[in-house]
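Undergrad: Just to be clear, the model below is a prediction. Sequence and coordinates:
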Amino acid sequence: MATHTQILFVNRPKPGKLDPSFVFKSVSKPRPKASDLKDGEILVKNLYLSFDAAMRAWMGELKTYRDPLQIGQVMEGRSASIVLASKHSAHKPGDRIVGSFDWQQYTIVQPDNPKYGLESVPDGVSLKDVQYVAGMTALTAYFGLIDVGGASKGKVVVVSGAAGATGSMVGQIAKCLGCRVIGIAGGPDKCKMLVDQLGFDAAIDYKVDRREFTKRVNEVIGRRGYDVYFDNTGGMILEVLMNRMALRGRIVVCGSISAYEGTQDPRFALATGNLIPTRGRIEGFLVTDYIDRFPQALTHIVSWYKDGKIKPLQTTVPG
């Protein structure tokens, strides 16, 4: 009997850096076959699986914007895949698709079931690049920056977690809009990459002591302050940035990596006093709030990608 690999979620991560050997387990299971298909189903081969920062929140015990993962289940996630067999009128073998097909080599999918979030891969986008260019992190960056943050030409945009999937896309979209872009990342190599490869105007290394980080923030952002801060980290970085907001500036709360990893200083308390004189706004959001506008956003992002204005930033690990 032919088998395939599934990745199970077997332990909730401990505070600190995630240990894959503790959290996940690889198992062999009978492989789904074309003969197993029922009417309205397709068989897909999953080629590229996404691993996004938000997944860390799913692994905890508490409900966030969704229910937590259950111990022993197949790890959830989106995949760039190819259709191998079909009993669905809208799909044929060879079609390139993305969807929530979980961490396994093969999946039987019901395309009409919204839980899979199935989408066709846009023409001109490779399967390798589609998770970055047209995935949930790209859509999160787009709507958070433009709809929540109100970014537009000439504004100053700061983004933390800038070397990650969402943060790097935020910065590149902001450049496409004509903004001045400042990225915050960990270490000189990442900061150099943001400027040299992705075209950020400046980058700030947060892996220094707080006094030095604050000094650097003040120097780079300048007296006027920023118009939009896209926050992926929370913690100390957010606390420092609260004090550099321009008049009617906005803070877009997307993630809290410092809390996911258990590294947030327990003494941290958000000082909101600066919101009053600046008439500032701090707002969280979920990308699923904009699901009816996904096609519109993808049209813009894919166009920028084809024009060479957005460069995929991803790490591919053979599995």
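TA: Noted; the coordinates are in hand. The structure displayed is predicted, hence computed values, not measured ones.
Undergrad: use CA for all of it now, contacts and neighbours both
TA: Noted.
Undergrad: what's the spacing between Thr316 and Leu49?
TA: Plainly put, Thr316 is 9 Å away from Leu49 if you go by C-alpha to C-alpha, to the nearest Å.
Undergrad: Between the two, which is the more surrounded one?
TA: A direct count of neighbours by other C-alpha atoms under 10 Å for Thr316 and Leu49 places Leu49 higher, at 25 against 10.
Undergrad: mind listing what the more buried one touches?
TA: Gly77, Arg78, Ser79, Ala80, Trp103 (C-alpha atoms under 8 Å, 6 or more residues apart in numbering).
Undergrad: out of those, who's nearest Gly273?
TA: Ranked by distance to Gly273 (C-alpha to C-alpha), these are led by Gly77 at 39.1 Å.
Undergrad: give the contact list for the closest residue to the closest one other than its chain neighbours.
TA: Excluding the flanking residues, the one nearest Gly77 by C-alpha to C-alpha, 6 or more residues apart in numbering is Asp102, at 4.8 Å. Asp102 makes contacts with Val74, Met75, Glu76, Gly77, Arg78, Ser79, as judged by C-alpha under 8 Å, 6+ apart.
Undergrad: Isn't the third one up against Trp103?
TA: Yes. Checked against C-alpha atoms under 8 Å, the pair Glu76 and Trp103 is within contact range at 6.1 Å.
Undergrad: Go through the helix or strand where Leu43 lies and flag the buried ones.
TA: Element membership for Leu43 (DSSP states H and E) is strand 42-49. Neighbour-count burial for strand 42-49, with 16 or more other C-alpha atoms under 10 Å as criterion, is recorded at Ile42, Leu43, Val44, Lys45, Asn46, Leu47, Tyr48, Leu49.
Undergrad: dropping in the other structure now:
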Amino acid sequence: MPKNRQMLLDNRPQGEASASNFKLVETDTPALQEGQVLVRHHYLSLDPYMRGRMNESKSYAASQALGEVMIGGTVGEVVESRHPDYAVGNHVVGMGGWQEYSVVNANEPGMMRKVDTSRVPLSAYLGAVGMPGVTAYYGLVHIIDPKPGQTVTVTAASGAVGSAYAALAKARGCRVVGIAGGPDKCRYAEQELGFDACLDYRAYNSDVYALAKALKEVCPDGIDGHFENVGGWIMDAIMLRANAFSRIALCGMIAGYDGQPIPMANPALMLINRMRVEGFIVSEHMQVWPAALKELGELVATGKLRARESIAQGLESAPDAFLGMLKGQNFGKQLVKLI
């Protein structure tokens, strides 16, 4: 059995996370038992939710245990199998974590599934045709539920969730406006992802009313639905332009992942506008995954969703790539290539 390099959570962040919170180790891969499969990971997914798991605090899921392999989605190839449903060479997606190999008990439901790479690239199963894509689908289709002609917005517009959200919303006849960090990301959102407009939040220097004024120009009919990944002052600006009976799908609050409270400037707008604001965790809605993955796979295969990827090389690069992603340094879905 091969040697396996693993990235562990060594200690918890005190405020902002740092590379010193992680530790790289090498271990022996255990021999397979009946029903198990050995997977060689090709790509590791880095996602904002991981930052919250590093804390030891109340959340929707248990904290990442110290001294254990960091949680994370992976795609790879079966290199040894003692399970009849998985053959050597099968491509699979699962939650293998920050390591080069994983031993998976294939009899446990939901641990791993085979994927078809004939029309969809393997890496896309960690982004557009994976958890981020399904996240965009659930928030848009099941919470915002837009009608053709309505205006919907999304923060972190050029990222894995935002890019899928745009394709799904355009397919439903919506006007789609994004907010992203930097002119290059906004240009990409407009020219390649199909956004009707994209605003660079950095140009407004945390001025809620300046951003709200810009939103008024690109959303002349107001905002009917919003997908929130960030929180903070940007969400305050969105709420100033929200229509009566608008909906907010609350998915991420990256502005508060370092443990600081996120004040809301004008919560009375939720009442004034009779808004529906609903937080959700996509893993709690597994019933929507088949329909979502089918639509997302077709969008990617037909070129209607061309999501960009930022790829770091090697497991040792994962901590810095992760920290950079939290600061918006990535462009599109952040991955680590492990082969």
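TA: Perfect, thanks for sending it. Values in this document were obtained by computation on a predicted structure and should not be read as measured data.
Undergrad: where does the TM-score land?
TA: For this chain pair, the superposition-based TM-score is 0.91 by TM-score structural alignment, normalised by the length of the first structure; 310 aligned residues with a C-alpha RMSD of 1.8 Å.
Undergrad: just to revisit the earlier point, from the contacts of Asp102 of the first structure, which single one is nearest Lys92 of the first structure?
TA: Closest to Lys92 of the first structure, out of all of these and judged by C-alpha to C-alpha, is Ser79, at 17.8 Å.
Undergrad: Just give the closest residue to that closest one, not the sequence neighbours.
TA: Distances taken as C-alpha to C-alpha, 6+ apart put Leu49 closest to Ser79 of the first structure, at 4.4 Å, once the chain neighbours are dropped.
Undergrad: Show me what that neighbour lines up with in the second structure.
TA: By TM-score structural alignment, Leu49 of the first structure lines up with Leu44 in the second structure.
Undergrad: In contact with the alignment partner in the second structure of Glu61 of the first structure, which residues?
TA: Superposed on the second structure with TM-score structural alignment, Glu61 of the first structure falls opposite Glu56. Glu56 of the second structure makes contact with Arg12, Ser63, Gln64, according to C-alpha under 8 Å, 6+ apart.
Undergrad: show me the contacts for the residue nearest to the second one when sequence neighbours are not counted.
TA: Sequence neighbours aside, Arg53 is the residue nearest to Ser63 of the second structure in space, at 4.7 Å (criterion: C-alpha to C-alpha, 6+ apart). With contact set as C-alpha under 8 Å, 6+ apart, Arg53 of the second structure has these partners: Ala61, Ala62, Ser63, Gln64.
Undergrad: Looks to me like Arg53 of the second structure is in a helix.
TA: Yes. Counting by DSSP: H, G, I helix; E, B strand; the rest coil, Arg53 of the second structure is found in a helix.
Undergrad: For it, give its distance to Phe195 of the second structure.
TA: For Arg53 of the second structure relative to Phe195 of the second structure (C-alpha to C-alpha), the value is 32 Å.
Undergrad: Then Leu296 of the second structure?
TA: 17 Å.
Undergrad: How about Arg172 of the second structure?
TA: 13 Å.
Undergrad: Please apply the same query to Pro263 of the second structure.
TA: Going from Pro263 of the second structure to Phe195 of the second structure by C-alpha to C-alpha gives 29 Å.
Undergrad: Just give me the neighbour total for the residue lying closest to Glu77 of the second structure once chain neighbours are set aside.
TA: Of all residues not flanking Glu77 of the second structure in the chain, His91 sits nearest, at 4.6 Å (C-alpha to C-alpha, 6+ apart). Applying other C-alpha under 10 Å, we find 22 residues neighbouring His91 of the second structure.
Undergrad: aligned partner of His91 of the second structure in the first structure?
TA: By TM-score structural alignment, His91 of the second structure lines up with Arg96.
Undergrad: From Cys254 of the first structure, how far out is that match?
TA: From Arg96 of the first structure to Cys254 of the first structure the distance is 29 Å (C-alpha to C-alpha).
Undergrad: before we move on, the earlier item: neighbour-wise, give me the winner out of the contacts of Asp102 of the first structure.
TA: Each of the contacts of Asp102 of the first structure was scored for neighbours by other C-alpha under 10 Å, and Ser79 scores highest at 27 neighbours.
Undergrad: I'd say that residue and Phe101 touch.
TA: Yes. Using C-alpha under 8 Å, Ser79 of the first structure is in contact with Phe101, at 6.0 Å.
Undergrad: which residues are common contacts for those two?
TA: With C-alpha under 8 Å, 6+ apart, Ser79 of the first structure and Phe101 have common neighbours Asn46.
Undergrad: quick one: contacts for Ala246 of the first structure?
TA: Arg224, Gly225, Tyr226, Asp227, Thr278, Gly280.
Undergrad: Apart from its neighbours in sequence, what residue is nearest the fourth one?
TA: Distances taken as C-alpha to C-alpha, 6+ apart put Gly249 closest to Asp227 of the first structure, at 4.4 Å, once the chain neighbours are dropped.
Undergrad: how far away is the alignment partner in the second structure of that neighbour from Ser283 of the second structure?
TA: Correspondence of Gly249 of the first structure to the second structure, assessed by TM-score structural alignment: Ser246. As judged by C-alpha to C-alpha, Ser246 of the second structure and Ser283 of the second structure stand 25 Å apart.
Undergrad: Equivalent analysis for Val161 of the second structure, please.
TA: 15 Å.
Undergrad: Looking at those two, which is more packed in?
TA: Comparing Val161 of the second structure with Ser283 by other C-alpha under 10 Å, the one with more neighbours is Val161, at 28 against 12.
Undergrad: Map that one across to the first structure for me.
TA: Under TM-score structural alignment, Val161 of the second structure pairs with Thr166 in the first structure.
Undergrad: For that match, list the residues it contacts.
TA: Thr137, Ala138, Thr140, Ala141 are the contacts of Thr166 of the first structure under C-alpha under 8 Å, 6+ apart.
Undergrad: Sticking with it, tell me its helix or strand.
TA: Here Thr166 of the first structure is assigned to helix 165-177, by DSSP H and E.
Undergrad: biggest separation within the contacts of Asp102 of the first structure, which pair?
TA: Val74 and Ser79 (13.4 Å).
Undergrad: Met54 of the second structure: neighbour count?
TA: 24.
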